[in-house]
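Chemist: Below: sequence and its predicted model.
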Amino acid sequence: MEAVTAVWERYAAGRTPRRAVNAAGATTWLNWTQHADHGPNESLLGPVCGRRVLELGSGTGCNLAHLAQLGARCVGIDIAPSQRDKAEARWGSVPGLIFRTAEATEFLTRHPDSFDVVFSVFGPVWFTDPATLLPLVRQGLAEGGVFAFSHKPPQADPRPGNPLREARAVSRWDHSPQEWTTLLTSARFTNITTEIIDPPDGESEGTLLVRAER
């Protein structure tokens, strides 16, 4: 686990902080894709006001802070300790928002039936064996709860040079929409939808977006 944490700490150190304001002039927003001002918003999760929300891999907290501003009661976990520090420095005054340093499967094991929504944007769902993670996510959701996540679509010929893909401590589960549907069905999720969001003009990579319910 120390090796995995070290990889994510190095990754976090190289990340550029999110802008203070987006193209629409908003100071908080939820972005499912790797492209700025692109893709769906938080409506994918349904109404969030008053709901208990967990983000797996919350990073610097920008996505989760947006949901907290909408009235959700939010917990964000990230395996890299520095990410919690950054999130609290930027968003610590937002009511209903808590950040924790934790590994996803360990946290979910300790918190059954605790959340109405679990989501992840390019986070642990992409980097954790689904045979282990998906049952724990379902266990962490209340009845009827929503699970949603995004990551890059699988590549037929993965390109070299990705530091996370090459790190011996980190594996990545590049599943197709159909493969995720099969895995989620096996884990007893329902109302499963998957889509690949086309990239904006001038970009080549889309985003895989998945939603399911307990």
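Modeler: Cool, the structure landed.
Chemist: C-alpha from now on. contacts and neighbour counts both.
Modeler: Fine.
Chemist: Quick check: buried residues in stretch 82-97?
Modeler: 82-88, 91-92, 96-97 (16 or more other C-alpha atoms under 10 Å).
Chemist: from those, which single one is nearest residue 165?
Modeler: For the buried residues of stretch 82-97, the minimum distance to residue 165 (C-alpha to C-alpha) is 20.3 Å, reached by residue 83.
Chemist: Please report the distance of the closest one from residue 210.
Modeler: Residue 83 sits 25 Å away from residue 210, going by C-alpha to C-alpha, to the nearest Å.
Chemist: Also residue 10?
Modeler: For residue 10 relative to residue 210 (C-alpha to C-alpha), the value is 28 Å.
Chemist: who's more crowded, those two?
Modeler: residue 210 (21 against 14; other C-alpha atoms under 10 Å).
Chemist: let's bring in a second one:
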Amino acid sequence: MREQDAGAWDVWGAARPGRKDTNAAGAATWFNWTQWPDHGPDAKILGDLSGTRVLDLGCGSGGNLAHLATLGAEATGVDISPVQVSKAHERWPHLDVRQQTAEEFLAAGTYEFGAVCSVFGAAWFTDPAELLPLVHARLAPGGVYAFSHNPPALEGCYGPQASQMQPPEKGAEPLYVKRWDYQPGRWTEILQQSGFTEVTAEVIPPPAGKHTGTLLVRGVRAR
């Protein structure tokens, strides 16, 4: 366990409000790839999930994972933050949520997943050179890997960057984690070099009145 990273994500998770009881359509669970509520595509990006093992890397407090379970998926989530895992267990006690890094979980397992997803999660905050081979090895042939996060914040600043988490205590030193920023075309190349096919990478435009879109990347393990 990367203790400093876990502490940083605990700070972030403790400051985050829980997911609303219902969305704009009145649904109790839903899947949201973007940072904007009730905006963007849904879980269909991952294919037909009924009876399929699905893994959420960096599942946070479990909102997206809970929706995958309602679609008939055998859903498992992993997150490095004890605070986030506790939130998930409290709201959705039926969910299979593990407190582990994505790399630890993937390296230790033996069974295959029909889909792996990450929404502003471990796919953004783990070196792709380490994570992608592990994901590819655990995907079933024809399985989908999809993840989303912010597009690069600054033109020309690509690769590992620093994200700051500020503890609420007055005078507390900020905590930092690494994220990996790439443009859509570069993500496409990286996934293809890791053995994925049918790779797409696009920026979903933000809703009216907002300025930041969402980068959504998808690839398939060859059959």
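Modeler: The structure has been received and is ready for your questions. All figures in this text were calculated on a predicted structure; none of them were measured in a lab.
Chemist: What's residue 108 of structure 1 aligned with over in structure 2?
Modeler: Aligning on TM-score structural alignment places residue 108 of structure 1 opposite residue 106 in structure 2.
Chemist: swap that for residue 207 of structure 1, sorry
Modeler: The equivalent of residue 207 of structure 1 in structure 2 is residue 214 (alignment by TM-score structural alignment).
Chemist: ok, how many other residues are close to that match?
Modeler: Neighbour tally, residue 214 of structure 2, other C-alpha under 10 Å: 21.
Chemist: got a list of what residue 184 of structure 1 touches?
Modeler: Contact analysis of residue 184 of structure 1 by C-alpha atoms under 8 Å, 6 or more residues apart in numbering lists 134, 190, 192, 212.
Chemist: Checking my notes, the last one in a strand, right?
Modeler: Yes: assessed by DSSP: H, G, I helix; E, B strand; the rest coil, residue 212 of structure 1 belongs to a strand.
Chemist: Residue 121 of structure 1 corresponds to which position in structure 2?
Modeler: Residue 121 of structure 1 maps onto residue 119 in structure 2, by TM-score structural alignment.
Chemist: Repeat that for residue 145 of structure 1.
Modeler: Using TM-score structural alignment, residue 145 of structure 1 sits opposite residue 143 in structure 2.
Chemist: Roughly how far does that match sit from residue 215 of structure 2?
Modeler: The value you get for residue 143 of structure 2 to residue 215 of structure 2, if C-alpha to C-alpha is used, is 20 Å.
Chemist: is it true that residue 120 of structure 2 touches residue 146?
Modeler: No: Residue 120 of structure 2 lies out of contact with residue 146 (C-alpha atoms under 8 Å); the separation is 11.0 Å.
Chemist: residue contacts, residue 201 of structure 2?
Modeler: Here residue 201 of structure 2 is in contact with 184-185, 187-188, 215-218 (criterion: C-alpha under 8 Å, 6+ apart).
Chemist: mind running it again at 10 Å?
Modeler: By C-alpha atoms under 10 Å, 6 or more residues apart in numbering, the contact list for residue 201 of structure 2 reads 146-148, 183-189, 191, 215-219.
Chemist: Which strand or helix spans it?
Modeler: strand 196-204 (DSSP states H and E).
Chemist: okay, that strand sits on what stretch of structure 1?
Modeler: So strand 196-204 of structure 2 is aligned with residues 189-197, judged by TM-score structural alignment.
Chemist: gap between that stretch and the chain center?
Modeler: In terms of C-alpha atoms, centre = their mean, to the nearest Å, the centre of stretch 189-197 of structure 1 is found 15 Å from the chain centre.
Chemist: buried set for that stretch?
Modeler: Applying 16+ other C-alpha under 10 Å to stretch 189-197 of structure 1 flags 189-190, 192, 194-197 as buried.
Chemist: Over to stretch 71-83 of structure 2?
Modeler: For stretch 71-83 of structure 2, the buried set under the neighbour-count rule, 16+ other C-alpha under 10 Å, comprises 73-83.
Chemist: how about a markdown table for these, with secondary structure and distance to residue 157 of structure 2 added?
Modeler: Putting these into a markdown table (DSSP: H, G, I helix; E, B strand; the rest coil; distance: C-alpha to C-alpha, whole Å) gives the following:
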| residue | secondary structure | distance to residue 157 of structure 2 |
| --- | --- | --- |
| 73 | coil | 38 |
| 74 | strand | 38 |
| 75 | strand | 35 |
| 76 | strand | 33 |
| 77 | strand | 31 |
| 78 | strand | 29 |
| 79 | strand | 27 |
| 80 | coil | 26 |
| 81 | coil | 27 |
| 82 | helix | 31 |
| 83 | helix | 31 |
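Chemist: List just the nearest of those residues to residue 58 of structure 2.
Modeler: The shortest approach to residue 58 of structure 2 among the buried residues of stretch 71-83 of structure 2 belongs to residue 79, at 4.5 Å (C-alpha to C-alpha).
Chemist: So the closest one versus residue 189 of structure 2, what's the distance?
Modeler: Distance from residue 79 of structure 2 to residue 189 of structure 2, by C-alpha to C-alpha: 27 Å.
Chemist: now residue 25 of structure 2
Modeler: The value you get for residue 25 of structure 2 to residue 189 of structure 2, if C-alpha to C-alpha is used, is 37 Å.
Chemist: For the longest strand seen in structure 2, give me the average deviation versus structure 1.
Modeler: Across structure 2, the longest stretch assigned as strand under DSSP state E is strand 139-149. Strand 139-149 of structure 2, aligned to structure 1 and superposed, deviates on average by 0.6 Å (mean C-alpha distance after the TM-score superposition for structure 1).
Chemist: and the helix or strand just after that strand, which residues are buried?
Modeler: Note on strand 139-149 of structure 2: by DSSP H and E, the next helix or strand toward the C-terminus is strand 159-165. Buried residues in strand 159-165 of structure 2, counting neighbours by 16+ other C-alpha under 10 Å, are found at 160, 165.
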